[in-house]
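> Sequence isn't available, so here's the structure alone:
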């Protein structure tokens, strides 16, 4: 089950010297999608303000699969693919013109007043309710550089 869909147009300032969307902007747009997932599971701005707590990204894996041209509309489809007492795994797919352009897997830890802390029960239940089987590409790593 898709937890959220985030849409955002490519800005001219995001285009690099090759005429395509530059690396950091893929991550920024998927960061906006992470915020939308946080809202969907109850970790939005009101929660952060009331509890001095948020989700911190501790690891991310981005795959740049295809170029994105100026003037393109982006769509990020997001899923929760894992949840524990303090951790949330999010999978993003960045689409443009009906083609998958990038993916990002995020591992976030719930932090309250500067330290990791368990999710409140209601947040954990919402995350569990939308959690889905991870795609085959999740959990990948960059391969070894050589025989060791």
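Received the coordinates, thanks. All of these numbers come straight from a predicted model, not from anything done at the bench. Numbering: from 1, shown residues only.
> CA atoms for contacts and neighbours, from now on please.
OK.
> list the contacts for residue 132?
By C-alpha atoms under 8 Å, 6 or more residues apart in numbering, the contact set of residue 132 is 1, 79, 80, 81, 82.
> Pull out the buried residues from these.
79, 80, 81, 82 (16 or more other C-alpha atoms under 10 Å).
> next up, a second structure to put side by side with the first:
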């Protein structure tokens, strides 16, 4: 089982806001990128680990859902769960929460291990795989409802009016 691990906490900066006073879409993406780097650090692929193991992670695919708004000064917490993995790939699910616990965004990412010298896919080093073991892995039946969802307009879906 994969427990949600808090890997980042930050405060919304003024430069992250658009003209409506809400966080730019790109800043959600940036937070997911920073959280991905925190995950890399946590599994031993920090700067030293990337050099030692000749391995890094590249993002193959990402899917972001925007579920709420945040304003300047709000504290955000990013959690991570490992959905699936094999010898070369990691399927991770990140969630951003406001301080009050409201889920405001999710980011699903598929990573592949790459050699830092050849820039070709490689196997995750054994030490990295052992560190990944500490994160656990969710059984498919326990994945968050949003995980693995295709993007598109489903017939019968209606957009809720906000006012």
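Yep, that arrived. As the structure is a computational prediction, the values presented were derived from the model and not from experiment.
> still on that earlier bit, return the subset of the buried ones among the contacts of residue 132 of the first structure lying in strands.
Judged by DSSP state E, the subset of those located in strands is 79, 80, 81, 82.
> Tell me which stretches of the second structure form strands.
Under the criterion DSSP E, strands of the second structure are mapped to 5-11, 56-66, 75-85, 89-98, 103-114.
> Adding distance to residue 128 of the second structure, write those strands out as TSV.
Formatted as TSV, those follow (distance: least, C-alpha to C-alpha, whole Å):
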stretch	distance to residue 128 of the second structure
strand 5-11	17
strand 56-66	11
strand 75-85	12
strand 89-98	11
strand 103-114	11
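> mind checking which of these is nearest residue 133 of the second structure?
Relative to residue 133 of the second structure, the nearest member of those by C-alpha to C-alpha is strand 75-85, separated by 9.7 Å.
> In the second structure, what range does the helix ranked longest in the first structure match?
Assignment by DSSP state H gives helix 23-41 as the longest helix of the first structure. Using TM-score structural alignment, helix 23-41 of the first structure lines up with residues 25-43 of the second structure.
> buried stuff in the matching stretch?
Across stretch 25-43 of the second structure, burial judged by 16+ other C-alpha under 10 Å covers 28-29, 31-32, 35-43.
> One more: stretch 11-20 of the second structure?
12, 16, 17.
> Centroid-nearest residue for the second structure?
With distances taken as C-alpha atoms, centre = their mean, the residue of the second structure nearest its centroid is residue 94 (3.6 Å).
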